[in-house]
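Engineer: This is a predicted model, with the sequence first.
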Amino acid sequence: MAVSSSTADLSAALVLQPVAALDWLVILPVAWCLAVGAILLMIRHKSVAQPLVAVAALAVLVGLDAVLLWHVAQNGPVTMVMGRWLPPFGIAFTVDLTGALFALTSAVAALIGAVAAIDDINASGRRYGFYPFLMLLMAGVSGAFLTGDVFNLYVWFEVLLISSFGLLVLGSEREQIDGAVKYGFLNLVATTLFLITTGYLYGIFGTLNMADIARKAPSLQMTAPLVTLTALYTLAFAMKAAAFPVNFWLPASYHTPRIVVSALFAGLLTKVGIYALIRIGVMLFPAEREQLSLVLAIVAALTMLTGSLGALAQSDTRRLLGYLVISGIGAMLAGIAIGSPEAIGGVIFYAVHSMLVMTALYLAAGLAARLSGGFSLTVSGGLYRHHLLFTALSLMLFFAVSGLPPFSGFWPKVVLVKAAIDGGVSWLAAILLLSGFLTMIATGRVFLLAYWRPAPAQTAAVPQPLAITALLPILVLTVSSVLIGLFPETLLNLAQQAAATLNEPSAYLNSVFPAGGAP
C-alpha cells in the first residue's frame, strides 16, 4: 500500500532564511544582562570580584547598544522573532532609533552607576545582591526599550520592578522599608491597570504585536473604544513616570535607598514610563492621543509646577532632586501632548539629557553629603573652599538641569518651547520657561547653602581628601552634558529622525511585516 506524503509550506508562519549576524544585536543586550546576572548570583559571596565583573559586563553592554544604534541608524528598524515564528504568531523584538537611543543611554548611566557603587556599596550590600539586581534591572530596562510586543512590554516592566524592589530595600533599614511600601503600592496599582488594559487591547485587536496594532488601528477608529484604551494606558504609564497627580510615591521613596540606587532610579525608571507613553500614544494611537492632548498638556503643566515648587520647599537634597525628576517628567509630557515630530524629537533629546544629568546629580548629592556631613541644607556648607573641582562640576550640573546654555538641558528645552508656540499652546511654553526658572532658583539655593557659604560652626568637619575614583563618575557625566550642549547636532538629528519614524512608522511596520517575505 503506497503512502502519500507532502511537504508543508511553512513560509507563511516561520522565518526560513538565516538571520543576519548584526540582527542578533536586537536581543543580545537582554540575554547578556540575564546571563551576567546569573553569574553574579553564583559568585555573590566573592565581594571583591563582583564589581569588576559587573563593570566589565556593563561596558560590553554599552558596546552592544552602541553598535545596535549604528546598525539601526544605517539600515532602519530591525526585527528579530522568537522561535522563528512570524508576527503576529510569534513574539517580536523590534528596535528603531527611539528604542536604540534609550537603550544606549540607559546602559551608559548603569555603567557609571556601577563604577560609583564600588565606593557606595559595601561588602554586605554586594553579598545581598546589589550587582545581580542591577543586571536584572538592566535586562528589564533593555527589554522594555527593544520589545515589539505590548504584553512583553508589561513583562519587562515587571522584571525591572522586581529588581528595583530588591535594590530599594538593600540594607533593610526602617526608612527603606517605608519607602519600598509606598513605591510598591502605587506601582502595583499601575501594573494591574497596565495588565487589565492589555487584556482589553487584545480583546479589541486580537493581537499584541505593536506593528500589527498600528496597522489595524485606523480601520477600527469608528467601531472600537480606542480613546478609552489610550486613556487607560496613559494613566498607567503616567503613574510609572510619576506624573501629576500620581507622583507622590517618588519623593517619598527615592531618598531612602543608597545614593547610587537613587541615582539609577532617577536616571532610568521614570524614562521607561515616558518611552511607553511615546510608543503607545505617538506610534500606535496618534489620533486618540490628539483627542487627549489638552488633558495631557494640563497634566504636564501641573507636573512641572509641582516638581519645581516642591523642589523649592525642600531642605533635604535627596528629596529636592526627587522633585526635579518630576519636573523633568512634566517637560517630556508637554512634548507628548503637543505631539508634532519636532516636539517628540525634543522629548527624546530631553530624555537622553535627563538620564545622564539626573544620575550625575544624585551621585553629586551623595558625595556632597559625605564631605559635609549630611543631606540637610541646614548642616551643609564649605564645599567651595576645600573642593573647587567638585564644586565646579556640581554647578555645571545645576545649570544643565535648569536648562541653561551651554549644557545639555538647553537644547531640548528650546525645541519644546518652539514646538509649543508653533502648536498654538503658548501658555504651555510659558510654563516650560517658568519651570526652568524655578528650577534655577531651587538649585541656586542648594549651591549657596551647601557649597558657597562657610560650614556652620556646629557641623564643621575636618576637610576630607577627595579621591579621583569618587569624582570620576560625576566628571564623566558632566563632561557628557557639556559636550552635548556644545555639539548638539548629532543627537538632535538622531532625535528628530527617531521622532519621524514614530510619526510615520512605515519603516517600523515594514521591518515586522516586509512586503516581500519574512523579517
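Structural biologist: Now that the structure is in, tell me what you want to look at. Numbers count the residues shown, from 1 in each chain.

Engineer: going forward, measure contacts and count neighbours with C-alpha atoms only.
Structural biologist: Noted.

Engineer: Just say helix, strand or coil for F89.
Structural biologist: Assigned by DSSP: H, G, I helix; E, B strand; the rest coil, the conformation of F89 is coil.

Engineer: number of nearby residues for it?
Structural biologist: Other residues near F89 number 15, with proximity taken as other CA atoms under 10 Å.

Engineer: Now do the contacts for it.
Structural biologist: F89 makes contacts with A13, as judged by CA atoms under 8 Å, 6 or more residues apart in numbering.

Engineer: try V155
Structural biologist: With CA under 8 Å, 6+ apart, V155 has no contacts at all.

Engineer: Could you do the one 4 residues further on as well?
Structural biologist: V159 makes contact with 136-137, 139-140 under the criterion CA under 8 Å, 6+ apart.

Engineer: got another, please set it beside the one above:
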Amino acid sequence: MTQLPQAMIETATSAADWVLVLPVVLALMGSAALLVVRRSNRLPLLGAVLVIVAIIACEISLLLRIVSEGPLSMTMGKWLPPFGISLTADLFGAGFALAAAVVTLVVVLYAEIDREGNDGKDGFHSMVLLLLAGVTGSFLTGDLFNLYVWFEVMLIASFGLIVSGSSPLQLDGAVKYGFLNFLATTLFLLALGLTYGLLGTLNMADIMLVAPDANRAAMTGIAALLLLAFGMKAAAFPVNAWLPASYHTPTPAVSALFAGLLTKVGAYALLRALVAVLPDSREMLEPVLAVLAVATLVIAPLGAIAETHLRRAVGFFVIGGIGAILAGLSLPDVIGIAGAGIYIFHAILAMTALYMVVGLIEVRTGASDTRQMGGLYAASAPLSILFFLLILAVAGVPPFLGFWPKLLLLEAGVADAELGWVGSALVVALVINAILTLIAGTRLWSHVFWRNGPEGQPASGEPMPLVAPTPRVRLAFGAVSALVLGVVLIGLWPNPLIEVGQRAAADIVDPGRYVEAVGLAEVEP
C-alpha cells in the first residue's frame, strides 16, 4: 500500500511550484478571453501571441527547475495523492510541453496567411489556445483519468478547427477524424474503468506501486486496450487510415498544428502508460509492439511514394515517424527510450514546419496535387531549400535533427539483436524507412520544384503561372523559416538534447524519482 510523508501533508505549496499549473491555466483563461473579443480587428492575434509567450516563459522556468531538482508534482485542493488531481512533470513532459507551445506560437503567426478578410466569427485563436491547453495538460498530468479529460479538451478544440470554413471537404475529413477518435476515446475510458476496478486508483505514480501485485493477465489486457486506444490516437498501423484522409482538409495552419501536436500526444501517452506505468505488461506485449513498429515504418513511406496529393503524402511521413517511436517502446532500455522521446521532440518541430512549407507551396502554385505543380524552384529557391532541409531531417540524414534519435534507436536495436529477433527486425525496418522516406521526399521535391511545369507539359513549354507573394505570405515564410532554422541548429549541436533525453529516459525506465515527487512511498502493510 502507499502513504504520504507527514512533511508533505503539513507543508503548503510554495509559490514557485505554481509554474507547473500556470501553462494550463493561462491557456484556458486566454481561450475564454479571446472568445469574447473574437470580433475585434487585431486583439485575438495579439492576445494569443502574448498568452503563448507567457506560457513559453513558464515552461522554460519549469524545465530548468526539473533539470536541477528532478520531477515536480502539484496536487489540486486538499485531496492529496493518490486521490487528488495531480499535475506531475518530468523532463520529457516539460520538454514536450515547451516544444508544443513554441510551434503553436509559430503557427499562430503563420495562420495570418489564411485569415485575410476574416471577421473572427470562427474563434480561431480561442480554439488554438484551447487545443494548446489540452496538449499541455496531457503532457503534464499525473493521473490517467485526467489524461482522458485532456484528450476530450483536445478533441473539442480540434473539431472546431477542422470544420472551420464548413466546406464539404472539411466536413468529410471531420467525420473520418471524429469516428476513429471517438472510438479510441471509448476504448481508453473502458481501460480506465477496468484499471480502477482492479487497482482502486488512477494516479500514475500509485499504479506504478500497486500494479506489480495485481493479476498479470488482467493488467496485460488493460495494457492491450491502452495500446489500441493510444495507437489510434497516434495513427500507428493498422489504425492510421484516418490521418491522411483528414489532415489535408483544413487550412494548412490547422494541418500543421494537428501534425505537430495531436499524434505526438498519443505517442507520449503510449510511452508513459506502457513503459513507466505498466512495464511488466509492456514486456508481455513486446512482440506486438515490434510488429506494429516494423509495419508502420515500412508501409507509411510506401504510401507517401504512391500519393500525388502533397498534404496527403506528408501525412504518411507523420505516420512513419510514429513507427520510429514504437520502435523505441519495443527496446525499453535507456538508449531506446531516449531515442523515442527525442524523436517525439523532433517530430513536433519538423512535422509542423513541413506542413507549413507545404501550405506555402499550395499558396504559390494554387494547387494541392503534385501533378499540377512544377517550376517552383526558379520562382522561390528559398522555399525549395526549406522543403529539402525538412525532408532530410524527416528521413534522418546526418547531421539533421531527425538523425540523432534514429541513431539512438539503431544503437538500442543492435544491442538488443544479440538477445532475439526484435532488435534485428527493428534495425532493418529503421534503415528501410530512412531510404524510402528519402525517396518519397526527393520525388515530391523534384515534381514540385525541379520539373518545368505540370505533368504532361512539354519540357520546352512555358513555366506554370505562380501566385505573387503578399505581405501575409512573407510573414508566414518568416515564421516557418525561423522554425526550420531551429531544427537545423539543434541538429548541428545535438549534445545537450541527447544528454537531457537520456536523463529523461532514465526517469521513465526507473520512475522512482517520479513517484517520490508525487509524494507517494511504498510501506509495509
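Structural biologist: Nice, I can see it. From a predicted model like this one, the values you see are computed outputs, not experimental measurements.

Engineer: Got a TM-score for the pair?
Structural biologist: Once superposed, chain against chain, the TM-score is 0.95 (TM-score structural alignment, normalised by the length of the first structure); 507 aligned residues with a CA RMSD of 1.9 Å.

Engineer: ok, back up a step: looking at the contacts of V159 of the first structure, spot the one nearest M358 of the first structure.
Structural biologist: Lowest distance from M358 of the first structure to the contacts of V159 of the first structure (CA to CA) belongs to L137, with 17.6 Å.

Engineer: Please list only the buried members of the contacts of V159 of the first structure.
Structural biologist: For those, a burial check counting by 16 or more other CA atoms under 10 Å picks out 136-137, 139-140.

Engineer: Can you tell me which of the residues you listed lies closest to L321 of the first structure?
Structural biologist: Closest approach to L321 of the first structure among those (CA to CA): L137, at 21.5 Å.

Engineer: Residue in the second structure paired with the closest one?
Structural biologist: Using TM-score structural alignment, the equivalent of L137 of the first structure in the second structure is L131.

Engineer: So which of the contacts of V159 of the first structure are in helices?
Structural biologist: If you go by DSSP state H, the contacts of V159 of the first structure have 136-137, 139-140 in helices.

Engineer: can you put these in a markdown table and add distance to A59 of the first structure?
Structural biologist: Shown next, in a markdown table, are these (distance: CA to CA, whole Å):
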| residue | distance to A59 of the first structure |
| --- | --- |
| L136 | 16 |
| L137 | 15 |
| A139 | 14 |
| G140 | 17 |
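
Engineer: so which of the residues you listed would you say is closest to A109 of the first structure?
Structural biologist: Nearest to A109 of the first structure, judged by CA to CA, of those is L137 at 12.3 Å.

Engineer: list the contacts for that closest one?
Structural biologist: Under the criterion of CA under 8 Å, 6+ apart, the neighbours of L137 of the first structure are 159-161, 163-164.

Engineer: what separates the closest residue to K413 of the first structure other than its chain neighbours from A313 of the first structure, distance-wise?
Structural biologist: Among residues not flanking K413 of the first structure along the chain, G403 sits closest, at 6.4 Å (CA to CA, 6 or more residues apart in numbering). Taking CA to CA, to the nearest Å as the measure, G403 of the first structure falls 20 Å from A313 of the first structure.

Engineer: Which residue of the two possesses the greater neighbour count?
Structural biologist: More crowded of G403 of the first structure and A313, by other CA under 10 Å: G403, with 25 against 12.

Engineer: Go ahead and confirm that one touches F410.
Structural biologist: Yes: look at G403 of the first structure against F410 with CA atoms under 8 Å: they come within range, at 4.2 Å.

Engineer: Can you add distance to A334 of the first structure and give the contacts of L137 of the first structure back as CSV?
Structural biologist: Output for the contacts of L137 of the first structure, formatted as CSV (distance: CA to CA, whole Å):
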residue, distance to A334 of the first structure
V159, 28
L160, 26
L161, 26
S163, 30
S164, 27
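
Engineer: Against G260 of the second structure, how distant is the equivalent of V479 of the first structure over in the second structure?
Structural biologist: Aligned against the second structure by TM-score structural alignment, V479 of the first structure finds its counterpart in L485. Separation of L485 of the second structure from G260 of the second structure (CA to CA) stands at 17 Å.

Engineer: Neighbour count for the two, which is higher?
Structural biologist: Using other CA under 10 Å as the criterion, L485 of the second structure and G260 rank with G260 on top: 28 against 13.

Engineer: Run through the residues that contact that one.
Structural biologist: By CA under 8 Å, 6+ apart, G260 of the second structure lies in contact with 100, 103, 347-352.

Engineer: what's the closest non-adjacent residue to V169 of the first structure?
Structural biologist: Using CA to CA, 6+ apart, the nearest residue to V169 of the first structure is Q176, at 5.4 Å.

Engineer: Show me what that neighbour aligns to in the second structure.
Structural biologist: Q176 of the first structure maps onto Q170 in the second structure, by TM-score structural alignment.

Engineer: May I have the residues that are in contact with the residue most central in space within the first structure?
Structural biologist: Centrality entry for the first structure: nearest residue to the mean C-alpha point is K271, 2.7 Å, by CA atoms, centre = their mean. Counting by CA under 8 Å, 6+ apart, K271 of the first structure touches 241, 351, 355.

Engineer: Looking at those residues, which is nearest R445 of the first structure?
Structural biologist: The nearest member of those to R445 of the first structure, counting by CA to CA, is M355 at 23.0 Å.

Engineer: Which strand or helix spans the nearest residue to A420 of the first structure once chain neighbours are set aside?
Structural biologist: By the measure of CA to CA, 6+ apart, the closest residue to A420 of the first structure outside its immediate chain neighbours is A429, 5.4 Å from it. For A429 of the first structure, the host element (DSSP states H and E) is helix 426-446.

Engineer: Having no further points to raise, I will conclude here.
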